[in-house]
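**Q** turn this into a structure:
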Amino acid sequence: MKPKYFLTGASLLLALTLQAQKKDRKANDAEVSNYIPSNLFSPAFHTEKGNEFHAVNGEPGPKYWQNRADYLLKANIDTATKTLSATENITYTNNSPDNLQYLWLQLDQNTYKKDARSNFVTGNEPKAADHTTGYQLESVSIMQSGKTEIANYVITDTRMQIRLPRALTAKGGKISLLIKYHYTIPGAFGARTDYTDTKNGKIYEIAQWFPRMCVYDDSQGWDTLPFLGSGEFYCEYGDIDYSVTVPWDMIVAGSGELVNPTEVLTAKQVARYNAAKNSDKTIMIRSAEEVTQASSRPVNKGTLTWHFKMYNTRDVAFGASKAFIWDAARINLPGGKKSLSMSVYPVESAGNDAWGRSTEYLKGAIEHFSAKWFTYPYPCAVNEAGIAAGMEYPGILFDGITDKTKDLFWVTAHEIGHNWFPMIVGSNERRFAWMDEGFNTFIDVYASDVFNKGEYAPKRDGEYAPGGGNPADEIVPIISDPEAPVIMTAPDAISEKYRHPMTYFKPAFGLILLREQILGKDRFDYAFKNYISKWAYKHPRPDDFFRSMENGAGEDLSWFWRGWYYNNYSLDLALTKARYVKDSPAYGIEVTVVNKEPMAMPFTVEVKLKNGGRQRMYLPVETWLQNKVTTFTINTTGAAESVTIDPDNALPDLNRKNNTLKVD
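**A** From the prediction side, this is the model:
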């Protein structure tokens, strides 16, 4: 019997030992961490020193330069053949320190050709019929040093190189490019530029309609990335004078100021147009009833030429249709300045639950962005209803013809917001889409909060949280997806599945974290406004933004740029202990928090007291400089029920189930 009793005792001892080990492992598991402080807080994030062109504080350096492109355009739309034909005179100024032996231009219409490179990007493959022949160049000449000669040029996909007989001299050399061309306007497949039918006639949305200079800058030299779709635009600034000739019964609404209203409007319409410039209420310039009335046009045959001018801009676009209702109202800007908010749309889009409030929405968004960030610089802004359904150009938006209520407000605020990013702050969309889409999506949040006392607030879904919930929770599966690209990925290399999350959502939410959790509103706003002001009408790089925010806010944010922009580091803060010191509320509560994943964040801890009160404590990101685990004491004022980290669910925490403990 003795061996039996011995085995039983041994088994019991083994069981107790295993149970104790299991308990110890369970305790230790709570503190298991993938966080390595030295990875996140490693020095030398900025691999390049500042220089005389891009200063160390993120501002343009004392010798910053950029080239300039001024355009004189005269276009005609043939509605029978759906053809746009034009002449173009580009005056290009070389302010760089380099003599330029050749020039590069963008030919975006070539993206619709059957052999265009964009056809071979996954997700962009067009249908067999969805093509045009692209730009048809009738003549290309150069005028240099008073001499005009036929240009020697080569076209490669959506780019054209002009090989000069004599180099364009540095530091102020000028050349004129004279181009005559035409192209077939793409139909609905055009996406950003197209035409579509309505009850009272076709709507033409005309964009990317003239050869534009590629940018020559101090970062890339000639930036000649082809137009593939997702990577949008990078353009030089200059003045654009353009005229559009269309059939007599069509209305044209375009970027910039209409300089000949008395030639293309009736006397009654001119009076309404002028009245709208001084009215906070929307004034109808051409009503729904007048759309089908010949008397709503100053002539009843032939053509009319609409003449527009826009200064210090990187592009222009326009809409044209005989179906347009047209209304407008004054925009009130800081310092007593004014602009004009206008909308054009067909009768199908009319009504106060739809486009009847478009001008009000546009006005409200511009007034907010101007007061909050930077004053809107252009004489007018146009919202045009069509099928491009959410596309932006300087001073004009192409929004959805069927949009209504909050959706129309949100898309209007978002698209006009692009006039700040990248139309004013001229970042390179073709390489860094997050610098326009992400920044603009960020400022949308606050426009929705204030418009008409929050009528369409909060905007925390759609452009932000694809699932419609808390953006801090919605971002978690995106960050933790091993297949997801990082923010810094080239836009054309991001698949459609990740385009919105990584180009719009994550960069925008990152700025919300910076403003509301890391820096605070005052420091963030000061630094962000300074960035906008210093880089208005210039070409910032990502490093300029990072340096601007760090210098303006007085904070080393390299850990944030590294974890959020260059990597998809996950965050999981786990509360592993919450107990009274010396078993008494009088001595406070000892709290232990483990950082379990590679990202770090400052965080808030909240104690829920038994008397219904709450206490909060904020811990900065320096908490994680050396440690994976931190233990601290909260000096409480009474008996407590529980402790919670990140009580507002503001951080992108991977597992909220480990964020609360009852107090022992």
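
**Q** use CA for all of it now, contacts and neighbours both
**A** Fine.

**Q** in this structure, where's the longest helix?
**A** Ranked by residue count, the top helix of the chain under DSSP state H comes out as helix 2-29.

**Q** another for comparison:
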Amino acid sequence: MKYLSKAVLALAFTGAFSFLSQAQEAVENNQQDFDEFMDRSGNPYRSASGVPGPDYWQNEADYEIKATLDDKAHTLSGEITLSYTNNSPDELPFIWLYLEQNRFTENSRGYLTTPIDGNRYNGDIDGGYEISNLEAKTGRSTSSKHLINDTRMQVWFDKPIKANGGTATVSMNFTYNIPVKGMDRMGRLDVEDGTIYAMAQWYPRTAVYDDIEGWNVEPYLGAGEFYLEYGDFDYEITAPWNHIVVGSGELVNERKVLSSKLRDRLDKARKSDETVTIIGEDEINDASLRAKQDGTLTWHFKMENSHDIAFASSKAYIWDAAKIDLPSGKDILAQSVYPKESAGNDAWGRSTEYSKQSIEHYSNKWYEFPWPVATNVAAEIGGMEYPGLNFCGWKSKGASLWGVTDHEFGHNWFPMIVGSNERRYAWMDEGFNTFINYYSTKDFGEYPASLNKTRNLTGWFKSETREGIDTYPDVTNLRNLGMTAYYKPGIGLLMLREYILGHERFDNAFKSYIKTWAFKHPQPKDFFNHMENVAGENLSWFFGNWFYGTGNIDLAIEGVKQNRDGKGFIITVANKGEVPMPVKMKITYQDESSEILTLPVEIWQRGDSWSHLVDTDKAPKSIEIDPDKILPDVDYSNDSWPAESFYQN
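**A** Reported below is the predicted structural model:
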């Protein structure tokens, strides 16, 4: 240690006591805005770096289904065999399945929690499952014990499914009335040439057993969507001979259900960048194009590594298709089916073009589309997504049709590839998808992309009835759902990419998140941890305040004055809102030159006001916070400084 004289020591002690004397009055800071807002520590299942831990597991559900569509009685009947693999460390004496057609009964929780004046999630009440011949097997033991409660079914085994790879099978028969109004997710539509059947949530589906909740068994009410196990599907749909059936996955028996003429047209479409007509408007009722002229046909589909399937069936379809080019060099098929009422070059005649553009964009920018076919179906449904297949409004045209097609196909990335829990965290699929839709629409270039017009939404941000992103979708006021599930989280990612992290750091992290959690079940903390670790930034101040609160952004310029020595000038900025942000400013000088100055978010750890010296010989003409208008600043009247007041301060 260096030697200190007595005089120096005396001065040091005097200064120390002076400091201690002044410290009796604590100075407030904003550190609480920067502290961790939730427990994001790691464990053997989920690492603190936002990747699956060394002991991460998830169970698997493989399905074999044979179903028959009766277009006279409007019923669907079938038999299902579920092969379940228990990769968890726990023995399972039972499993839970979802019976979501039970939502369409007069005593369902979903119906009884629907307001008298209705909402988007109206549904028929003359449906519901009839289940028979249930058998649950583990090894040689068989059980038929089960319990149905609303939209859930608990199936018990005579002997538990063993942990760490034990298997079981569950088989049963089912039948139900197909609703006309299926909560804007599925149902029936009558058009001149027949009925369109849009079939979703159409078979008993396995609930997720995970390391967070155990069994995830929230009832199907309406706004909350889905959380399902991944597996392989082998399914057959028997329909009237004159129907065209499209479904998730790949049609594997084309020769049995399609005439040679239709097969030739499909082969042409698989090689074409332009849309090829498979069945034209004047051919809808041409029996010679069908594989047979009476009875029924059974359409056989397979899909690997998916958590769901949907299908559509009708004799009223126009059908067209084209090739999708994937970045790996692989070609897959885009196809659309729609009635003649939806036809036209300003309407569904462009659906396949839109589908191809959407899938190619997301595949090149984020992660390659993993399935062999992408299908767009016109139906009496505003817009609803299932793996590899959409239902979109049959009256949609132009920008509206592009928007809904692009949005529903975007859902193949969230939550079909990245399998988040939609029923709890709508923002992890709707918000993320809204974000990637913005760039897809910009890339397409024909229609406006508006997510960046954040200041158009400040009325909602200031509303006293606003709710947080973390509000469960089934609890959220439906007037707020569009913001809490879609726009606010989408804007959050937009701010991360365009304002906080920049394109390269954000893209590295976001692509890594998708790749890391593809076909797995991430939780919110996995997303937060992963983005921080790959981007190399502690973002607790942002994630906590934006995703888990109702606070707002309000940055302000409080003053600009000359420095005392006459060189340069001092800008004083303030954080008048609850969400701290870096302060990006455009300074324009009297000589019309300009520069961008960015003050880091850490200035707000010390308080709500900060002064910065701009060391320059130039005089400022104007200063503007957030010149690209990315932030939804709730009071942008204080975001700029006019030159007239400079020498008056």
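
**Q** tell me the counterpart of A276 of the first structure in the second structure.
**A** Alignment note (TM-score structural alignment): A276 of the first structure maps to A269 of the second structure.

**Q** show me the contacts for the alignment partner in the second structure of M435 of the first structure.
**A** Here M435 of the first structure is matched to M428 in the second structure, going by TM-score structural alignment. Contacts of M428 of the second structure were listed using Cα atoms under 8 Å, 6 or more residues apart in numbering, and they are F414, P415, S420, N421, E422, P524.

**Q** need the three-state assignment for the aligned partner of D648 of the first structure in the second structure.
**A** Superposed on the second structure with TM-score structural alignment, D648 of the first structure falls opposite D628. Secondary structure, DSSP: H, G, I helix; E, B strand; the rest coil: D628 of the second structure is coil.

**Q** same check on I512 of the first structure?
**A** helix.

**Q** aligned to it, what sits in the second structure?
**A** When the second structure is aligned by TM-score structural alignment, I512 of the first structure is paired with L494.

**Q** what about that match, neighbour count?
**A** 25 (other Cα atoms under 10 Å).

**Q** that one against F435, yeah?
**A** Yes: applying Cα atoms under 8 Å as the test, L494 of the second structure and F435 come out as touching, 6.6 Å apart.

**Q** identify the contacts common to those two.
**A** Contacts common to L494 of the second structure and F435, judged by Cα under 8 Å, 6+ apart, are absent.

**Q** show me how far the longest helix of the first structure is from its chain's centre.
**A** From the chain centre to the centre of helix 2-29 of the first structure is a distance of 61 Å (Cα atoms, centre = their mean, to the nearest Å).

**Q** hang on, the earlier thing: check contacts around the match of A276 of the first structure.
**A** Neighbouring residues of A269 of the second structure by Cα under 8 Å, 6+ apart: T275, V276, A321, A322, K323, L333.

**Q** what about the residues you listed, which one has the most neighbours?
**A** Neighbour-wise, these (other Cα under 10 Å) top out at A321, 31 neighbours.

**Q** what's the match for that one in the first structure?
**A** In the first structure, A321 of the second structure lands on A328 (TM-score structural alignment).

**Q** with H361 of the second structure instead?
**A** H361 of the second structure maps onto H368 in the first structure, by TM-score structural alignment.

**Q** cool, and I417 of the second structure?
**A** In the first structure, the residue matched to I417 of the second structure (TM-score structural alignment) is I424.

**Q** can you give me the helices in the second structure?
**A** Under DSSP H, the second structure gives helices at 6-22, 109-112, 254-257, 260-269, 351-365, 398-410, 430-444, 458-461, 478-481, 488-495, 503-517, 524-535, 540-547.

**Q** how many neighbours does G302 of the first structure have?
**A** When counting by other Cα under 10 Å, one arrives at 9 neighbours for G302 of the first structure.

**Q** identify the residue of the second structure aligned to it.
**A** Residue mapping for G302 of the first structure onto the second structure gives G295, with TM-score structural alignment as the criterion.
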